[in-house]
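[1] Here is a sequence with its predicted model. Questions after.
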Amino acid sequence: MRYLPHSASERAEMLGVIGAADVDALFSAVPKSALKSFDLGLPAHQPEFLVETHMRALAAKNHAAGDGPFFVGAGAYRHHVPATVDHLIQRSEWLTAYTPYQPEISQGTLQMLFEFQTQVAKITGMDVANASLYDGSTGTAEAVLMAKRLTKKNKIVLSGGLHPHYRDVVKAYLKDDPDLVCLSPSPEGQGDILSQIDGNTAAIVVQTPDFYGHLRDLKAAADAAHAHGALLIVVITEVVSLGLLEAPGALGADIVVCEGQSIGNALNFGGPYLGLMATRKEFIRQMPGRLCGETVDADGNRGFVLTLSTREQHIRREKATSNICTNSGLCALAFSIHMSLLGEAGFTRLARLNHHNAVKLARMLGTVPGVELLNKSFFNEMTIRLPVPAAPVVEMLAQAGVLAGVPVSRLEPYNPNVENLIVLAATELTTHADIEMLAECLHAAIEEDAQ
């Protein structure tokens, strides 16, 4: 759609400055069929203060996560982000050094990424981590491609507990590869991925805690995969769980992918987020993205450099592991600062508080007539079954100011077996009053729906 100033004099002045004969000359490269001549009905120009007033009125229509009881999770979680994080990420050392191609002027960014990689490797129990990927879902797809390169095999098996959005991203990357096996959703935690492994399997993908909140036995999965020469890819959407659960690397994982949003990054209406990826040292050259390393300069002073970059912008396209263009630098910085503020002890306390509040939530839900908790184990997320369809109940509670979780039917719209299921999460920000209000509203909504 073409846009030019309204008055003829303004148009003439602009065209004269840029040296265009007329308006049509500006768009000569655009095919005639692509040009739209009708009026879109957009409002006329307004003073800045009126635009601000209008935008504030639109924003006021939103119900933000902090406006009331909030139990939404399913891959994006509401956690407390200290004000210190936002203050520090705006310092000039980070704000002006966008990319670390020139180490002599990018030491702040390079050191931050080095420390970030160290933190990710530590919490995942792996040997090495990259400088982040776009998010957890694309990171999972990159891990699948990495496993295929490493094993020279084709079959990929996705657990029924993998987040549906992650599954869809993997399918998009593999373009409906016939060797991709997507197991049916397993809300009860009974999905059997191990029986799918054979000699042609490159990797199995297991999420823990999974989409429904169940904790998975990674050691058994690793042993079964390795017995057939396959790799174990572990996906974690709630990275705070690593403060309490044993690190995947200690249980035999070969590649670990996490969504790092929970640390340092607010919900932000769905992004931007950051993908964490860590692996074993012997697999480092097949890991996508880039890595920053520590070195010394000619005078023996400590310094940081871009050590390895396997993307197509740096090496021959046919040798590249990925066409990923960048890492999520600002989100990674926020993650690293928040993690540094927490420290190891603080990270563990945060995880314990999340689990403690989830236990209180599970107990309270157990008192609501007709509500069935499906989880035998969980970290801070769980799945419940209602005696009525879940989506209308969630909508009814939203009207009452309670965001009661995610109806699974929203993510699995063609699966009638999940129609009555809700995935709920509790974090350190969940209060006892929030939980009580949820239980009361659930009870009332179920009774009303049943009548």
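    Thanks, I have it. Residues are numbered from 1 along each chain as shown.
[2] From now on I want contacts and neighbour counts done on CA atoms only, so please keep to that.
    OK.
[3] In this protein, where's the longest helix?
    helix 329-365 (DSSP state H).
[4] Would you mind pulling up the elements that that helix packs against?
    For helix 329-365, the elements it packs on are helix 83-88, helix 107-124, helix 432-450, judged by 3 or more C-alpha pairs under 8 Å, 6 or more residues apart in numbering; DSSP states H and E.
[5] before we go on, here's another structure to hold up against the first:
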Amino acid sequence: MRYLPLSEHDRGEMLAAVGVPDVGALFVDVPEAARLSGPIAGLPGHASEMAVERHMARLSAQSLTAGEVPFFLGAGAYRHHVPASVDHLIQRGEFLTAYTPYQPEIAQGTLQVLFEFQTQVARLFGTDVANASLYDGSTACWEAIAMAGRITRRNRAVLSGGLHPHYVGTAQTMARFTGDRLVTALPTLGAHADEDALIAAIDGETSCVLVQYPDVLGRVPDLARVAAAAQAKGALLVAVVTEPVALGLIESPGALGADIVVGEGQSLGVGLQFGGPYLGLFGCREKYVRQMPGRLCGETVDADGQRSFVLTLSTREQHIRREKATSNICTNSGLCALAFSIHMSLLGGEGLARMARASHLRAVQTAQALARVPGVALVNETYVNEFAVTLPRPAADVVEALAQRRVLGGVALSRLLPGASDLANVLLVATSELTTDEDIATLVATLGEVLA
């Protein structure tokens, strides 16, 4: 809808109808001390549209765009090639303007899109069912903890030290209001995840064990071993996947015994978006489906026997009584889910595997090259397309120095864990099929200059 500003005559008519002499009279109930006596100091005055465009362009030029420079950032947000057809299709009016179908069976197109999305997520995760998406990976992680509590009737969750700190923070925020007890730990710098310590923390009061796969340092934990230990104590294993492309190369969490699998779908179709909107993925065993948050689209036949789709389960508070809802934050990121589904459809199973293999190959090449830089040591023995290295000085300073030289060289672990001084020298490095030989050579040469 167009923005049509009011004229002075329009304002006069409105004020007369309200019965006040001027606009200031509408704010008479606001205390004098809370009112501004003039423009806000420091803010520029009005400017023409052309001047604003030039100003914003100058500000934008100060940023490093992912596609302009060698890019090795990851830590939960990844840069992969997204075909132009994805963006073209999601901007079609019937998709772009679609909203939650509160009379769902009328919206057969929306329901079919969500049904196909669920099928793809379930196959990717190795679970029996998947829901029609959640808000993002971190809130999906909390939803898994809450769901496990409902299933086991316990309120103690054990979180692996390899779980992304932002996911841990989200869970801690929510647990303040629910009374759930969270057992957390910092990541260890061993070549492999510390599964012994994780298993030792499981007891008869544990509802679930959360393991990131691959973990925040890029290591691939032994999910089957942790699943067996958790389930022996009556707890559930929750696998958390922040990089779904990795599942094109490693075994699915469901096949390794995970009861619930959650994650972030941003890597496929969505791209980097300055922190959002992103896409929460959620799958589980069929026997737990009635405790699953969000919505579930199902397939049936209509009165004429034709294939059709229905909203089979809807357990969010917008649809049912609040006290009966399984969640109040299970926003369905529908457009992002569509982008994910289109990208997955274009790739197919073999295409996803090729993307994962290419990303892994680049990671191997980068890790081997970095290990030859004096003072740099590789942490991992296992990884897909992300790994950790230790540097001879704080990683945050090195990242800034690299950026000044137009190289986005990775994420300092201290950015995610600012209080962990013993992890200050750890750098997380991620690659993808977009990483080139030139990118790797530039990173290695520039890092050598910075550390010299």
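    Received, thanks. On a predicted model such as this, the values are computed, not experimentally measured, just so you know.
[6] ok so, going back, deepest in the core, which of the helices and strands packed on helix 329-365 of the first structure is it.
    helix 107-124 (a mean of 23; mean count of other C-alpha atoms under 10 Å).
[7] Against the second structure, what's the mean shift for that helix, could you check?
    On superposition with the second structure, the mean distance recorded for helix 107-124 of the first structure (mean C-alpha distance after the TM-score superposition for the first structure) is 0.6 Å.
[8] what packs against the helix or strand following the longest helix of the first structure?
    Remark: after helix 329-365 of the first structure, the chain's next helix or strand is strand 372-373, criterion DSSP states H and E. Here strand 372-373 of the first structure touches strand 381-385, going by 3+ C-alpha pairs under 8 Å, 6+ apart.
[9] Let me know the angle separating the strand it packs on from helix 329-365.
    Strand 381-385 of the first structure runs at 40 degrees relative to helix 329-365, counting by axes from the mean of the first three to the mean of the last three C-alpha atoms, to 10 degrees.
[10] In the second structure, point out the residues matching strand 381-385 of the first structure.
    Counting by TM-score structural alignment, strand 381-385 of the first structure pairs with residues 386-390 of the second structure.
[11] Go ahead and measure how far the matching stretch is from the middle of the chain.
    20 Å (C-alpha atoms, centre = their mean, to the nearest Å).
[12] Can you list the buried residues in it?
    For stretch 386-390 of the second structure, a neighbour-count test (16 or more other C-alpha atoms under 10 Å) marks Glu386, Phe387, Ala388, Val389, Thr390 as buried.
[13] That one vs the first structure, mean deviation?
    Stretch 386-390 of the second structure sits 0.4 Å off on average (mean C-alpha distance after the TM-score superposition for the first structure).
[14] which residues touch that stretch?
    74, 217-219, 363, 367, 376-380, 425-431 (C-alpha atoms under 8 Å, 6 or more residues apart in numbering).
[15] if we can go back for a sec, so the longest helix of the first structure corresponds to what in the second structure?
    Under TM-score structural alignment, the match for helix 329-365 of the first structure is residues 334-370.
[16] Strands of the stretch 101-250 of the first structure, start to end?
    Assigned by DSSP state E, counting those that start in this stretch, the stretch 101-250 of the first structure shows strands spanning 128-129, 155-158, 180-182, 201-207, 231-236.
[17] Could you give the number of residues near Glu53 of the second structure?
    12 (other C-alpha atoms under 10 Å).
[18] how big is the offset of the helix or strand containing it relative to the first structure?
    Assigned by DSSP H and E, Glu53 of the second structure belongs to helix 49-60. For helix 49-60 of the second structure, the mean distance to aligned residues of the first structure following superposition is 2.1 Å (mean C-alpha distance after the TM-score superposition for the first structure).
[19] Could you give the residue range in the first structure aligned to that helix?
    Residue span in the first structure matched to helix 49-60 of the second structure, by TM-score structural alignment: 48-59.
[20] got the helices and strands packed on helix 329-365 of the first structure as CSV, with distance to Glu13 of the first structure columns?
    Below are these laid out as CSV (distance: least, C-alpha to C-alpha, whole Å):
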stretch, distance to Glu13 of the first structure
helix 83-88, 43
helix 107-124, 44
helix 432-450, 60
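[21] among those helices, which is nearest Phe269 of the first structure?
    Phe269 of the first structure lies closest to helix 83-88 among these, at 17.2 Å (C-alpha to C-alpha).
[22] what sits up against the closest one?
    Taking C-alpha under 8 Å, 6+ apart as the rule, helix 83-88 of the first structure contacts Gly264, Ala334, Ile337, His338.
[23] Show me how far that helix is from its chain's centre.
    The answer for helix 83-88 of the first structure is 21 Å, by C-alpha atoms, centre = their mean.
[24] After that helix, which helix or strand is next? Please name it.
    Sequence-wise, the next helix or strand downstream of helix 83-88 of the first structure (DSSP H and E) is helix 92-95.
[25] buried ones in that following helix?
    Glu93, Trp94.
[26] Which strands or helices does that helix pack on?
    Judged by 3+ C-alpha pairs under 8 Å, 6+ apart, helix 92-95 of the first structure is in contact with helix 107-124.
[27] quick one: the helix it packs on to strand 231-236, angle?
    Using the same axes, to 10 degrees: helix 107-124 of the first structure against strand 231-236 is 110 degrees.
[28] can you redo the strands of the stretch 101-250 of the first structure as JSON lines with distance to Ala444 of the first structure and mean neighbour count?
    Below are the strands of the stretch 101-250 of the first structure laid out as JSON lines (distance: least, C-alpha to C-alpha, whole Å; neighbours: other C-alpha atoms under 10 Å):
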{"stretch": "strand 128-129", "distance to Ala444 of the first structure": "48", "mean neighbour count": "26"}
{"stretch": "strand 155-158", "distance to Ala444 of the first structure": "38", "mean neighbour count": "24"}
{"stretch": "strand 180-182", "distance to Ala444 of the first structure": "38", "mean neighbour count": "17"}
{"stretch": "strand 201-207", "distance to Ala444 of the first structure": "34", "mean neighbour count": "27"}
{"stretch": "strand 231-236", "distance to Ala444 of the first structure": "34", "mean neighbour count": "28"}
